[in-house]
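> Please work out how this folds:
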Amino acid sequence: MNMTTVTKGLSKLVLRTSVALPLVLAPAVSVTVLEAVGVSASFAQSQAAEQKTRKTPSMRESAFKYLGKAQEAADAGKWQEALAALREMEAGKSKLNGYETAQMYYFYGFVYYSMEKYPQAINYYKQVLQQGEENLPVALEVGTLLTIAQLYFVTEDYKQALVYLNRWFALADNVTADSYALRAQAYHQVGNAKNAMADITKAISMYEQDGKTPKENWFQLQRYFYYEQNDYKNVAKVLEKLVKYYPKGEYYRQLAGMYGELKREDDMLHMMEAAYVAGALQKEKELLNMAYLFMGAEMPYKGAKVIDKGIKEKKIKRTSKNLETLAQAYQMAQELQKSIPELEAAASMSDKGDLYSRLASIYLDLDDNKKAIDMGAKALKKGGIKRPDQLYIVLGMANANLKKYDTSLKYLEKAVDDKRSEKFAKQWITFVKAEQEREKQLAM
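Take a look at the predicted model:
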């Protein structure tokens, strides 16, 4: 899982959010950025609201007027006018107290953030912090730390994001599961898997203890770390939760794969079947694997239905090999009448005669000797047969059954040349000659 994709595009996302600024500013980008990385919308507000109080200077009317002018321009999206008002205010900086200066820099940060000039925004937010604790309400300091961390997320500077997140953790009174999830993603981005795993596990645990369902991307991150550790048992446990809370085809498939790694074949089959029923198996290889699993679990008819449906829906190619597998599944399920047409179609598409040779044997077993001889002839015409000796015996037996003794002996004598069939062929030669002699005696 590449968490970089989570934060890409955040800059465009946050700019589209309409923000009306109170004079005592809340964190400018908290809600939107946090939602984009999987943190609840109430997170930023709860952090700003539940802080210790701190005695700081108050805002005077003169500073209030400058900020009001800047806010009016910002509300109208007139960012240059907002900056002009702030520069006018900054020109008299020597007359501002620390709290007023902090609010001015905070507003600067917001305007530059809104203009997608993130480095400048970060610089001004840092100047807010430089005013010192004696000039900053706790909520403003804590909110600014979080805002800077989020902006570093936007610019993909995860090392600095961590610096400010950890400072924020040290000051925040109400560190929530969402807080740990956000920091886990930052740790992940800088390659600190140990801390990332600890934080995301903490976030999930806190949600579960409160009876809430952890967010999907939290489970995804936790699954990723377990997989990197080759801890397939815990990967399976995480996937079981994903299947339960966020049922998607990909999770069914992945869980089936983990069950396979853990040698839990029955569970693997059931999960793959669930994925199939859910429509998660769409590729030819996936569908054929499903069919092979059914066949291996002695449920060949189910396997045959998977292949048959896949071919009809054009998800499985109608090739000789696939038709042969379909025929094999029907044959294993004792459905010979369904197997034969598929095998004949496969044989006609094959460039070798083996499938026709197999059909000759099937028809002989069904006591359809004429069909057996016909299939055998097609097999010999195509050639490339792996065991021609076996086909010669089939043709010898089929012709003998039709009392074509001379033809039967011709094929059986060819079978004698192969040591693998020599003994059986000689037995049939003896039998056929005896039948031929008996027929002659009856004719006399």
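> Could you use CA atoms for every contact and neighbour count after this?
Noted.
> most centrally placed residue in this structure?
By CA atoms, centre = their mean, the chain has its centre lying nearest to E250, at 4.2 Å.
> Outside of the helix or strand harbouring that one itself, list whatever touches it.
According to DSSP states H and E, E250 maps onto helix 249-261. Residues from elsewhere that reach helix 249-261, judged by CA atoms under 8 Å, 6 or more residues apart in numbering: 232-233, 235-236, 239-240, 242-243, 265, 267-269, 271-272, 274-275, 278-281.
> what's the longest helix in this protein?
Ranked by residue count, the top helix of the chain under DSSP state H comes out as helix 422-443.
> Can you give me the buried ones in it?
Buried residues in helix 422-443, defined by neighbour count with 16 or more other CA atoms under 10 Å: E422, A425, K426, W428, I429, V432, K433, Q436.
> measure the third one to E413 for me?
Taking CA to CA, to the nearest Å as the measure, K426 falls 8 Å from E413.
> Also the first one?
For E422, the distance to E413 under the criterion CA to CA works out to 9 Å.
> SS state for the closest residue in space to F225 that isn't next to it in sequence?
Excluding the flanking residues, the one nearest F225 by CA to CA, 6 or more residues apart in numbering is M197, at 6.6 Å. The three-state assignment at M197 reads helix, by DSSP: H, G, I helix; E, B strand; the rest coil.
> Next, the structure of the following sequence, for comparison with the previous one:
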Amino acid sequence: MKYNSVVKLIATTLVGVCLSTSVLALPETQLTKQCKPLINKNQKVPKPPIRGMTEKVHKRLTRAMELLANDQYPEGIQALKALFESSSDEYVKSVVAMNIASAYSQQSDYKSALPYFENALSFGEGQLDHDRLQGLRVNVATLMYSVGNKQKAVELINDWLAKSIKDDPKVYYLLAAMKAEASKFKEALCPAYLAVKHEDKPKKSYYNILLLSHYEQKDIIGSTSVLKEMVEVFPRENSYWRQLSSMYLQLDKTKDSLAVMEMLYLNGGFETETDYKTLSSLFAYEEVSYRSAEILEEGLNKGIVKPEERNLKAIANNYRVSKEVDKAIVAFGRTAEAADDGEHFLTQADLYVEREKWTDAIKSLNKALKKGVEDTGRVYYTRGTAQANLGQCKSAMDSLENATKYKTWRSRANAWIAYVKDKQQRNKCSS
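This is a model prediction of the structure:
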């Protein structure tokens, strides 16, 4: 059987899924069903008093910002620092500190930026509007985390959650990433799920943490559900197809695993030897032997699959099982050339015998003898019978007499010797 109709049907279904333009279905698992909102959208947000700056302060701030705009960072930062130190107004100190931190950040000097972000947040409480303070909390948390103060970073994100009235997938992802890095996958899962849920444009990084959080909790069924969504959302990400196929194997769903790998193959996603070997093995397991051989041979011909004995043997055996004798003959010959012994030449000879191609069988048997085989008596016996069928009686007698030296083949060889002698007596030999 060259193709499995059930597998083809599943693969076709997957094609439809991948080309679907339906609304994205958020992956729901037993673990994500337990996720609850992390924010309270109904809480009241405090409104800070309307604040302003004196004309003198405004001029100094404007001058400093002009220096920064002209890429005069040292001068601009120095002017802002002087303004920060000289002011006693918390609103002014918060705004100025924020600009200093921003200036350092633009130069990628995050270590210097961090204390000013902290100052902006500290002085800004009760002075700045809610959204601005929330943005500061995220900035400070991110920088805290980058310099190694991870506990403080998590505390700031939790503070953001406690005071937020709006879902922000970036913040959810940030919290999930922090938890995942600390190997707290149970705590990472729900923030990752909410990040995926509230992001308008799907992001691989969000899905990756959601997947990892399931897998590290040994939720293979949940991991599979997430990956099914990932291959739909990111159909060109070949690694997701491979992972999904692997998940199905862990669930003993071999046909689904095969269908996924074949879908990757049909989409032109095969890049490695493992890809070809995996699909070939899956076809072999499902007893689609011809396709198994064909896939692995394609990888071999493309130079992706190594011409090693075990790969060549797999191709040959699967052609043989699928009754493609002519292809198997060629494949076993190729396998025999790569092998250290002559066993595969002997198998090739057996296939020639099936086809009654006696001359070709003899050539293969001679090669088997030259390279060496475990059962030498079998080679002499098979060669003797092939020579006898060609009427080469003298050569047949020599081969069969050699076969009698091996106990396993003695009686059969003697029977053929009698047959050859009879042919000689009746002048039925060509030589």
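> Average offset of the helix holding E250 of the first structure relative to the second structure?
Aligned to the second structure and superposed, helix 249-261 of the first structure gives a mean residue distance of 1.0 Å (mean CA distance after the TM-score superposition for the first structure).
> Relative to the second structure, which residues correspond to that helix?
Matched against the second structure by TM-score structural alignment, helix 249-261 of the first structure falls on residues 238-250.
> And the matching stretch, what's buried?
Within stretch 238-250 of the second structure, the residues that qualify as buried are N238, Y240, W241, R242, Q243, L244, S245, S246, M247, Y248, L249, counting by 16+ other CA under 10 Å.
> Check the residues you listed against E374 of the second structure and report the nearest one.
L249 (37.2 Å; CA to CA).
> what about that closest one, distance to D256 of the second structure?
Taking CA to CA as the measure, L249 of the second structure falls 8 Å from D256 of the second structure.
> Now the common contact residues for those two.
With contacts defined as CA under 8 Å, 6+ apart, no residue is shared by L249 of the second structure and D256.
> just to revisit the earlier point, and the buried residues of stretch 238-250 of the second structure, which is closest to K428 of the second structure?
Of all those, L249 has the smallest distance to K428 of the second structure: 60.3 Å, by CA to CA.
> how close does the closest one sit to N208 of the second structure?
20 Å.
> ok, now P48 of the second structure?
Look at P48 of the second structure and N208 of the second structure: by CA to CA, they are 39 Å apart.
> chain center to the helix holding E250 of the first structure, what's the gap?
Computed by CA atoms, centre = their mean, to the nearest Å, the separation of helix 249-261 of the first structure from the middle of its chain amounts to 10 Å.
> and the next element down the chain from that helix?
Of the helices and strands lying after helix 249-261 of the first structure in sequence (DSSP H and E), the nearest is helix 265-277.
> Give me the contact list for that next one.
With contacts defined as CA under 8 Å, 6+ apart, helix 265-277 of the first structure is touched by 249, 252-253, 255-260, 281, 287, 290, 293-294.
> what about 6 Å?
G249, Y252, A256, Y259, G260 (CA atoms under 6 Å, 6 or more residues apart in numbering).
> Same list (those) but as a markdown table, adding distance to A177 of the first structure.
Output for these, formatted as a markdown table (distance: CA to CA, whole Å):
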| residue | distance to A177 of the first structure |
| --- | --- |
| G249 | 28 |
| Y252 | 27 |
| A256 | 30 |
| Y259 | 30 |
| G260 | 33 |
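> if we can go back for a sec, could you list every helix and strand in contact with the longest helix of the first structure?
Contacts defined by 3 or more CA pairs under 6 Å, 6 or more residues apart in numbering; DSSP states H and E place helix 422-443 of the first structure against helix 405-416.
> mean shift of the helix it packs on relative to the second structure?
Averaged over the aligned pairs, helix 405-416 of the first structure sits 4.7 Å from the second structure after superposition, using mean CA distance after the TM-score superposition for the first structure.
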